[in-house]
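Peer 1: whatever this is, show me its structure:
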Amino acid sequence: MAVIKTDLLVIGGGSGGLSVAAGAAQMGADVVLLEGHKMGGDCLNYGCVPSKALIASGKVAHTQAHAAKYGVADVAPAVDYAAAKDHVAGVIAEIEPNDSVERFEGLGVRVIEEFGSFVSPREVKAGGDIIRARRVVISTGSSPLVPPIPGLDRVPYLTNETLFELREQPEHLLIIGGGPIGLEMAQAHQRLGSKVTVIEGMKALGKDDPELAAIVLDNLRGEGIQIEEDALAQEIRGTAGAIEVETKDGRVFKGSHLLMAVGRKANIDRLNLEAAGIETTRTGIKVDAGMRTSNRKVYAIGDVAGGLQFTHVAGYHAGLIIRSALFGLPAKERTDHIPWATYTDPELSQVGLTEAQARAKHGDGLEVVRFPYTHNDRAIAERKTAGLIKVMVVKGRPVGASIAGYQAGELINLWALALANNMKMSQIAGMVAPYPTVGELNKRAAGAYFSPRLFESSKVKRIVGFVQRWLP
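Peer 2: Next up is the predicted model:
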């Protein structure tokens, strides 16, 4: 059995692991990367990339069927579900080379296509090799959580790991889970011609601002998606093509296919963490603010660390690891500036505190600025006026932003920048945005913060009056 010595061992070739491996190798470190399944991880193969590609197919179909408001005749889209999945596969294939073994070997990374398992605090077994590393980064990600609902083990079901392989269009797709994954796939399939029922045990989009979530949910229901809340699945029965979900309150929902979208679980089972003295929690590997595990030579990043489960968070963690493991510099995670988005139509995005969180934390010191899409000229031109931006402000600085509407996932970037750099509302208001753009909403929201101070202030009016009397 060969022993490989290295500066840095990265376990997992998903988004975070690839970022660490590429950055470290290009900065001169000796790097070994282990990936026993697919390079690119969940994001490329089963998550962000394929889901957005299928959403794009659904958007095109929906546009064809709802073109009359633009002066173009509505047409019934001729959807080829298998061809839409070909489109998904094509998008993955186009991005795949960026995450390939060949590319990373070209960067100087030694890639071993095996799963890794700790045999000691500093050693990991992979296939026939033992890797002894100065530092180890665990970036094994997460996989679909499948709860032990009675009957589920006897009924065929889909997860995000199998959905994109499906070539036969579901006649009626049942989705258990009303979070981002469930609702994105619900709308995509509804627009492609399937009937869809979403079954949510609590509240759909329950982690987002309820006022803004309602804007999204109203539109989804308007498109024909049945969204059932407070519907905790109690039993599942049936066969392929004829599946029933019974909820705790006795409601029964029938469909042809079942998608489980209730959450994620950290991928730790293969790692033998006990051998390395690495502690875990209910949600994943226990880490400190520097992403170190209870074994000080080992870091955990991304989904496996049990925090926010987003690809961009794994990338952010990778930057912290480069700073700490390679340069020995202090690095501390913060989450107040981390945005997220749900890519339904309309989109839903968030960064920092929601209104409820901000009120609980800041009380009377909070000001909430609201600006509707109906006052944005570009949104009017695009017929995309269902939307609202809310900014939570404390002492002239934003502490959170919530957006529901057209391009909300793009608009949130500015507020993420503002929170990351502790910017003031005056700096946002001072920005000049091109007209007409949806991006003007951010500037107008900042302007709405100052409007009462400028236009409703008797003091300002007295000052202007005084100046006008003395100006030549």
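Peer 1: from here on, just use CA atoms for contacts and neighbour counts.
Peer 2: OK.
Peer 1: what's near enough to touch the most centrally placed residue in the chain?
Peer 2: Note on the chain: the residue nearest the mean C-alpha position is Phe310, at 4.6 Å, using CA atoms, centre = their mean. Contacts of Phe310 were listed using CA atoms under 8 Å, 6 or more residues apart in numbering, and they are 302-303, 340.
Peer 1: one more to put side by side:
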Amino acid sequence: MSLAQRRLWILVSVALLVAAFFISGAHQWLTLDNLKANQTEFQRWFGERPLLVGGGFFLLYTLMAGLSLPGATLLTLLGGALFGFGWGLLIISFASTLGATLAFVIARTLARGPLERRFAAQLDSINRGIQREGALYLFTLRLIPLFPFFVINLVMGLTRMKVVTFYWVSQLGMLPGTAVFVNAGRELGSLESLSGILSPTLIVSFVLIGLFPLVARWVVDAIKRHRLAKAYHRPQGFDYDVVVIGAGSAGLVASYIASAVKARVALVERDAMGGDCLNTGCVPSKALIRAARAAHEARQAKRFGVHLGEPEVDVRGVMAHVHDAIAKVAPHDSPARYRGLGVDVVHGEARLQTPWEVRVGERVLTSRHVIIASGARPRVLPLPGIDAEEILTSDNLWQLERLPERLVVIGGGPIGCELGQSFARLGSRVHLVEEAAQLLPREDRDVAETLEGALREEGVGLHLGCRALAVEPGPSHGPQAKVLVIERADGSRSRIVFDRLLMAVGRQANVEGLGLEALGIATRSNGTLDVDDTLRSLHPNIWACGDVVGPYQLTHASAHQAWHATVNALFGELKRFSVSYRALPAVTFSDPEVARVGLSEREAKARGTAYELTRYELSELDRAIADGHDRGFVKVLTVPGKDRILGASVVGHGAGELLATFTLAMTRNIGLNKLLATIHPYPSYSEAAKASAGLWKNAHKPERLLGWLARYFGWRRRSGRLHLIDTHEERP
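Peer 2: Have a look, this model is predicted:
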């Protein structure tokens, strides 16, 4: 049975049971007057058949709560009258919790999936809050009788709260209110109305009890922060509104935004402005990729009838091009430019000595807020026999003066794939080792397979599902040669001879030397700083963004976070914004390029998100055919039956540029119908977006309407020619 069929079956069953309840008149029978009138009869039944009446009562109560039917309050009173306080509280407590959980599961099964597909962005932030504080919020709501319990059951079912969490919190939270009504039920005969049970004084008491957990949590947090702040001297005044530590992508954007709104800003950097992106990451790697592509194009020119022969690669010339690119971009990130924007640029090592004081050498900067944007550095595996000084990373790679004859790359993520392919094109014999079963482990299998095929064709040796164990000497292979020992999933081992080893296994956050431990600012298990969704740390005035936080160590992700950290720091007293990564694009600049925004199939399946898949092959695109770049595809995930985009993956030439169309569509909630209606220039790669939308539209064409149109046109053909009325005057 499919999910849709199960939903339909549950919906019909619930509707029939609810209809039976009202048609039978049970809702009219469940009144206080009826219960009082039949109290003696109920007690007689219970005295004659206690197990049958007790069990039937338990099942009836569970069913009514599960179907969200009215009458639970009156049944609670009846339970108190029948079973007394002790047994009544026990039976009703478990029955009401089981019924509430049943309602929770029904709402989740019927409505959560469709609502998540329709309101993904809104529910994403709610679910993050539920994950952090859901149990506390639910407990608070259960303690306050002002909120109908059946509404709480249904609403919580639409979130991603765990069923077991919902059950135990409900069991505990509903206990006080249940006890009040069960106790009142013992005096059922003397009750005049239900309002007599919950007097205004009792309601206020429950509200205060319900608010207590939230107030207590706020007080505890305030006490913790007060104690932390009390340990340090808070300045009477401040030199700056914001001090930013780190002048990489995140720090530069944070400084720019703060200065743009006329805040006084200090930007502290211990090394070169521009950080990893300018000096060792994005800019140099793309310059290297371009040089490598030139060599590859020379080899491939014969496909187009142009014979150039084997290119001669001058590594020093290649690196000169790389450093020239860095030099041309550097003025954008220079101290002179930022000083011109009003930013006080300070060179030196920054250390927090209090939440408001940053020491840089002999100078102490005081600030209302501090934004940590200290970035990250390449991670190096501590393999036995490895010489850290000789290991290549994305930091020191750009000083090479000689092309490695035999290069081993450890890591099959974006950096490993980009650099490994580039060196292979420049003439190195490259072996790439990846512990996962595929390259780019975050991407779908078919995406990785396309890239793997291209790398193998270019001579890159791929060792997938292999773990690097150790480095050994290799004197028999040359004076500079060494051997990398790798182990496959089946336990077998092999050895790869190399001259140089490039480590590309990720990056670790720069958190050392900042004085964070003394301030109690913790790091997560992966080494990044622990901040909330608004990028605030334990201290309300210390924020963090960029690679030091993650989870996406990308330049544009850092800029995205920097906006949130800066705005929240400067204006957080009025409004704070949580960071959303729903439409965050990511590109691996290999050839073919791999680009994605939103959900992949792998992620959609892991989250249980239903989707439709539309796939368009670039071998059908005229421009790609003409250019000889017809390897790859566009894959779009949409809400079943609708054109709203959940995610898009593009593999092929210029995939990063083409992805911008889908990123804009997701950001502005533009569906495939509107993409299809947009005029794209011919012939261009951007037409692939429109063609993908066309495939989706063709799969959702109105077959019934088209059938009627076919009949209509057939009728017109059979009826003969139409007699047109000549509106011109008759000629004499």
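Peer 1: what does the residue nearest to the centre of the first structure correspond to in the second structure?
Peer 2: The alignment partner of Phe310 of the first structure in the second structure, by TM-score structural alignment, is Leu554.
Peer 1: same question, Cys43 of the first structure
Peer 2: So, by TM-score structural alignment, Cys43 of the first structure is matched to Cys277.
Peer 1: so what's that match up against?
Peer 2: Cys277 of the second structure sits next to 248-249, 283, 555 when contact means CA under 8 Å, 6+ apart.
Peer 1: quick one, which of the residues you listed are buried?
Peer 2: Those of the contacts of Cys277 of the second structure that meet the buried threshold are 248-249, 283, 555, by 16 or more other CA atoms under 10 Å.
Peer 1: can you tell me the closest non-neighbouring residue to the aligned partner of Ser256 of the first structure in the second structure?
Peer 2: Mapped onto the second structure by TM-score structural alignment, Ser256 of the first structure lines up with Asp499. Nearest non-adjacent residue to Asp499 of the second structure, counting by CA to CA, 6 or more residues apart in numbering: Ala481, 4.8 Å away.
Peer 1: ok, the one you found touching Glu472?
Peer 2: No: with contacts defined as CA atoms under 8 Å, Ala481 of the second structure does not count as touching Glu472, sitting 9.4 Å away.
Peer 1: what about Val380 of the second structure, neighbour count?
Peer 2: Neighbour count of Val380 of the second structure, defined by other CA atoms under 10 Å: 19.
Peer 1: which non-adjacent residue is nearest it?
Peer 2: Take Val380 of the second structure and drop its neighbours on the chain: the residue closest to it by CA to CA, 6+ apart is Met503, 6.3 Å away.
Peer 1: which residues touch that neighbour?
Peer 2: Applying CA under 8 Å, 6+ apart to Met503 of the second structure gives the contacts 378-381, 391-393, 409-411, 416.
Peer 1: for Pro346 of the first structure, what are its contacts?
Peer 2: So Pro346 of the first structure contacts 215-216, 219, 386-387, 404-408 (CA under 8 Å, 6+ apart).
Peer 1: out of the residues you listed, which sit inside strands?
Peer 2: 404-405 (DSSP state E).
Peer 1: how about the counterpart of His680 of the second structure in the first structure, secondary structure?
Peer 2: Aligning on TM-score structural alignment places His680 of the second structure opposite Ala433 in the first structure. Per DSSP: H, G, I helix; E, B strand; the rest coil, the local secondary structure of Ala433 of the first structure is coil.
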